[in-house]
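In: Could you look at this predicted model? Sequence included:
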Amino acid sequence: MDFEKLIVWQRSKALAVGIYKEFAQCGDFGFKDQITRSVLSVPSNIAEGMERRSNREKVHFLGIAKASCGELRTQILIAREIAYIANPLAENWIKETRELSKMLCGLINKISD
């Protein structure tokens, strides 16, 4: 299966682009580095997993991508509370990370069957 055709990969890549653009001018380099690394981890691990041969390897990397969604959601919640991002944007991103996590769970279950 070509990872680029997966909706979960397309949406996670779009989220990564949006977060990179939003934090481009952020002066808190530690926070910026952490949130951009976690968002980049999601589509990257989906791609790496789907390029693996065995289903076990695929599931492993998809699990990492799912865990990165949780890490990212935590960082978005913190960014909102410290006023790095506005609430409407935070809510949109939180919703998107939850949906991506569900999609990844479904893909993991499908591959595991």
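Out: Noted; the coordinates are in hand.
In: Could you use CA atoms for every contact and neighbour count after this?
Out: Fine.
In: Return the residues in contact with residue 64.
Out: 42, 45 (CA atoms under 8 Å, 6 or more residues apart in numbering).
In: dropping in the other structure now:
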Amino acid sequence: MASITSFENLEIWKLARELCLYVRVLSRKELFSKDFRFCGQINSAAGSIMDNIAEGFERYGNKEFINFLYIAKGSNGEVRSQSFRALDANFINNFEHSEIQRLT
């Protein structure tokens, strides 16, 4: 079995990147983008997922990597929760909300 030598090859990082991009696209919608604080918060949480996976991988220690994965998991939950806030505020529709839930 080949070992992974770069975080960019981790499937979990690729999925986190996909989520981050999807959140970015949604947050550019007219109504959503006007709520600057919330827009920044959800984008920051989504970016934190992929960034913590990458940072943990680059530490080259399983113990530290696992710790960073726990942090990424927390940010993942934050995005999932914020997607409900976005839905309730009519910033996103039911399909978009379901897609965020699927990606998280």
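Out: Done, it's in. Since we're looking at a predicted model, the values are computed, not measured.
In: Assuming the best superposition, what's their TM-score?
Out: Put the two chains on top of each other and the TM-score (TM-score structural alignment, normalised by the length of the second structure) is 0.88; 97 aligned residues with a CA RMSD of 1.0 Å.
In: all helices in the second structure, in order from the N-terminus.
Out: Read by DSSP state H, the second structure holds these helices, from start to end of the chain: 11-27, 30-33, 36-58, 62-88, 94-103.
In: With distance to residue 4 of the second structure added, can I get those in a markdown table?
Out: Formatted as a markdown table, the entries for those read as follows, by distance: least, CA to CA, whole Å:
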| stretch | distance to residue 4 of the second structure |
| --- | --- |
| helix 11-27 | 10 |
| helix 30-33 | 38 |
| helix 36-58 | 10 |
| helix 62-88 | 13 |
| helix 94-103 | 23 |
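In: Deepest-packed of those, please.
Out: Of all those, helix 36-58 carries the top mean neighbour count, a mean of 19, counting by mean count of other CA atoms under 10 Å.
In: In the first structure, what range does that helix match?
Out: Per TM-score structural alignment, the counterpart of helix 36-58 of the second structure in the first structure is residues 29-51.
In: Check how far that stretch sits from its aligned residues in the second structure, on average.
Out: Once the two are superposed, stretch 29-51 of the first structure sits an average of 0.4 Å from its aligned residues in the second structure (mean CA distance after the TM-score superposition for the first structure).
In: Contacts for that stretch, please.
Out: Taking CA under 8 Å, 6+ apart as the criterion, the residues outside stretch 29-51 of the first structure that touch it are 1-4, 9-10, 12-13, 15-16, 19-20, 23, 26, 57-62, 64-66, 68-69, 71-72, 75-76.
In: Aligned against the first structure, show me the partner of residue 15 of the second structure.
Out: Alignment note (TM-score structural alignment): residue 15 of the second structure maps to residue 11 of the first structure.
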